[in-house]
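A.B. asks: Sequence and predicted model, in that order:
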Amino acid sequence: MLATTDSTNAHALRIDPATPTWIVAGEQTGGRGRRGRPWVSPRGNFYGTLTMRPRGPAATVALRSFLAALALHETCVVLTGLPDSFRLKWPNDVLLNGGKLAGILLESSGAGGGAGGVARLAIGIGVNLIAAPPPESVEPGAVPPVSLLSETGIRITPEAFLAHLAPAYARREAQFLAQGFAPARRDWLGLAARLGQPITARTGSHSRTGIFADMDGQGALILDTPTGREAIPAADIFF
């Protein structure tokens, strides 16, 4: 475990180990989330990255964000004993009592791993174990951040969290390699927040509101809108 680093994703992509490796830091000085947003990184929270050399096309490699979300959900449930408190928000957040507890950021570099693949993949995970950013730090309408400690009274160290997360992800990875995405898709949908309910998908300045109907085999959100059904491969989701 590193005492401090700029970003566990950046560190993981710099070192490029030959086998899948977890990089965990006590503090990040340049943590980031999706779309380059800063990720506030006080000590005591979990900041970790699993780095690997994946096989297959980039679209298949990217499905590992859903594997990571399932592993995160399992870890949170095992460590708290509160299965009904955690849900998964498309595409890559874990919710606790409706607030954002954790986020996942996939980054890659180089070409490799087969036609259209990537040479290196970093699966970055941030979990608010003891502290969360203030609500005013997120954009209007976004899910407010929460911490595990404030919501449950349970204090978990990053080391203890990793001890459960690493094997949970390894099991999901093995299943993915053996059976494809279908089992993970089924399990993810069983834990999805707001499935069957109205949501808004925002891409840049364009917003679409409809019913969250499904997630397809490529991980795209299926939205039923007044103008028809639409598959959305990437967007920010607002409730």
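C.D. replies: Arrived safely, thanks for sending.

A.B. asks: From now on I want contacts and neighbour counts done on CA atoms only, so please keep to that.
C.D. replies: OK.

A.B. asks: If we go by neighbour counts, what in the helix or strand that contains residue 209 is buried?
C.D. replies: According to DSSP states H and E, residue 209 maps onto strand 206-215. Buried positions in strand 206-215, judged by neighbour count with 16 or more other CA atoms under 10 Å: 208-215.

A.B. asks: Structure two is appended below for comparative analysis:
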Amino acid sequence: MSSIGNSLYNLGHLDDLARKQTIIHKLHPFVKLIVTLVFLTMVASFGRYEIARLLPLLFYPVIIINLAELPIAPILKRILIVEPFVIGIGILNPLFEKQTFVLGGLTLSTGWITFLSIFIKSILTVFVVLLLVATTGMDKLAAALRMMKIPKLFILQLLLTYRYISVLLEEAQRMLRSYVLRSPLQKGVHIRDWGSFAGQLVLRTFDRAQRIYQAMCVRGFTGEYNTGEGMKLKIADILYLGGWMLFFAAVRLYDIPMLIGTLLTGVIK
């Protein structure tokens, strides 16, 4: 039950973080979405052996999380939730890539480089997506998607699904609490009750979702999700967009770690 409560808290915590009034939060959501999409494209564009060239991209999430005054621990905790799945997929690469190289006297498969590349890319992508949600909020993010001419139906489905997750978790927590009170000596839900528990959960959440929809219709909902008043681009938005575009272009066109290493080597000599 505590895990469900933690999930509810984590979901609401992102919404709370999005209500802050820092310099990053005040930026236009469309600009933040564009910068995030370009960042994800940059991460995907690097080859599987270009690990060193990925490292300068860490500069982006580090700067954003500091300017937005976000707590690092909850963000990292959410990233770690995803990483076991990534590790489970990437760990197979050393088995398929048989080429070897020598590092510090050790003979290693190139599959380990591929695995490390997948691991770093997954951290970067999940990190910036979480930062986007934590500094923008789902409603403003939906408005940004609408500005990109994404179909209204897709945006509405995204928003309602996001809200439905909290409804599902609340019902699951309520049912689990009732189950524990009726079976105080039972640890968790017994395997014989899983089927009925899942069925009741679906029925309850569906019934509650219908009541929520009816309440929305009574309040004038016609299928168009109101994402709020339109925002105008400011000078800060343009500078933010232009600055990060230049940085991403430099990271993609030049091997910055190599340049820094060459510069430091020259200085030492």
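C.D. replies: Arrived safely, thanks for sending. Being a predicted model, the structure only gives us computed values, none of them experimental.

A.B. asks: List the TM-score for the superposed pair.
C.D. replies: Once the chains are laid over each other, their TM-score by TM-score structural alignment, normalised by the length of structure 1 reads 0.22; 89 aligned residues with a CA RMSD of 5.7 Å.

A.B. asks: rewinding a little: who are the packing partners of the strand holding residue 209 of structure 1?
C.D. replies: Applying 3 or more CA pairs under 8 Å, 6 or more residues apart in numbering; DSSP states H and E, one finds that strand 206-215 of structure 1 contacts helix 182-190, strand 198-203, strand 221-225.

A.B. asks: rerun at 6 Å
C.D. replies: strand 198-203, strand 221-225 (3 or more CA pairs under 6 Å, 6 or more residues apart in numbering; DSSP states H and E).

A.B. asks: Could you identify which of these is most buried?
C.D. replies: strand 221-225 (a mean of 20; mean count of other CA atoms under 10 Å).

A.B. asks: and the angle from the next helix or strand after it to strand 198-203?
C.D. replies: The helix or strand immediately downstream of strand 221-225 of structure 1 is strand 228-232, counting by DSSP H and E. Here strand 228-232 of structure 1 runs at 50 degrees with respect to strand 198-203, directions being taken by axes from the mean of the first three to the mean of the last three CA atoms, to 10 degrees.

A.B. asks: Could you check the angle strand 228-232 of structure 1 makes with strand 221-225?
C.D. replies: 150 degrees.

A.B. asks: now strand 228-232 of structure 1 against strand 206-215, angle please.
C.D. replies: Going by the same axes, to 10 degrees, strand 228-232 of structure 1 makes 90 degrees with strand 206-215.

A.B. asks: Now do the buried residues in strand 228-232 of structure 1.
C.D. replies: 231-232.

A.B. asks: Span of stretch 144-153 of structure 2 from start to end?
C.D. replies: Using CA to CA, to the nearest Å, one end of stretch 144-153 of structure 2 lies 15 Å from the other.

A.B. asks: and of the helices and strands packed on strand 206-215 of structure 1, who's closest to residue 178 of structure 1?
C.D. replies: strand 221-225 (24.1 Å; CA to CA).

A.B. asks: List the buried residues for whatever helix or strand residue 178 of structure 1 lives in?
C.D. replies: Here residue 178 of structure 1 sits within helix 158-179, counting by DSSP H and E. Neighbour-count burial for helix 158-179 of structure 1, counted by 16+ other CA under 10 Å, picks out 158, 161-162, 164-166, 168-169, 172-173, 175-176.

A.B. asks: Output these as JSON lines; include the columns distance to residue 64 of structure 1.
C.D. replies: Listed next are the buried residues of helix 158-179 of structure 1 as JSON lines, based on distance: CA to CA, whole Å:
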{"residue": "158", "distance to residue 64 of structure 1": "22"}
{"residue": "161", "distance to residue 64 of structure 1": "19"}
{"residue": "162", "distance to residue 64 of structure 1": "17"}
{"residue": "164", "distance to residue 64 of structure 1": "18"}
{"residue": "165", "distance to residue 64 of structure 1": "14"}
{"residue": "166", "distance to residue 64 of structure 1": "14"}
{"residue": "168", "distance to residue 64 of structure 1": "13"}
{"residue": "169", "distance to residue 64 of structure 1": "10"}
{"residue": "172", "distance to residue 64 of structure 1": "9"}
{"residue": "173", "distance to residue 64 of structure 1": "8"}
{"residue": "175", "distance to residue 64 of structure 1": "11"}
{"residue": "176", "distance to residue 64 of structure 1": "9"}
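
A.B. asks: from those, which is closest to residue 110 of structure 1?
C.D. replies: Using CA to CA, the buried residues of helix 158-179 of structure 1 come closest to residue 110 of structure 1 at residue 173, 21.4 Å.

A.B. asks: For that closest one, give its distance to residue 198 of structure 1.
C.D. replies: 32 Å.

A.B. asks: Could you do residue 59 of structure 1 as well?
C.D. replies: Between residue 59 of structure 1 and residue 198 of structure 1 the computed distance is 27 Å (CA to CA).

A.B. asks: which stretches of structure 2 form strands?
C.D. replies: Using DSSP state E, the strands found in structure 2 span residues 100-103, 106-109.

A.B. asks: What is the burial count for residue 239 of structure 2?
C.D. replies: 11 (other CA atoms under 10 Å).

A.B. asks: How about the one 10 residues further on?
C.D. replies: Neighbour count of residue 249 of structure 2, defined by other CA under 10 Å: 12.

A.B. asks: cool, and residue 183 of structure 1?
C.D. replies: 12.

A.B. asks: which residues sit in contact with it?
C.D. replies: Contacts for residue 183 of structure 1 (CA atoms under 6 Å, 6 or more residues apart in numbering) come out as none.
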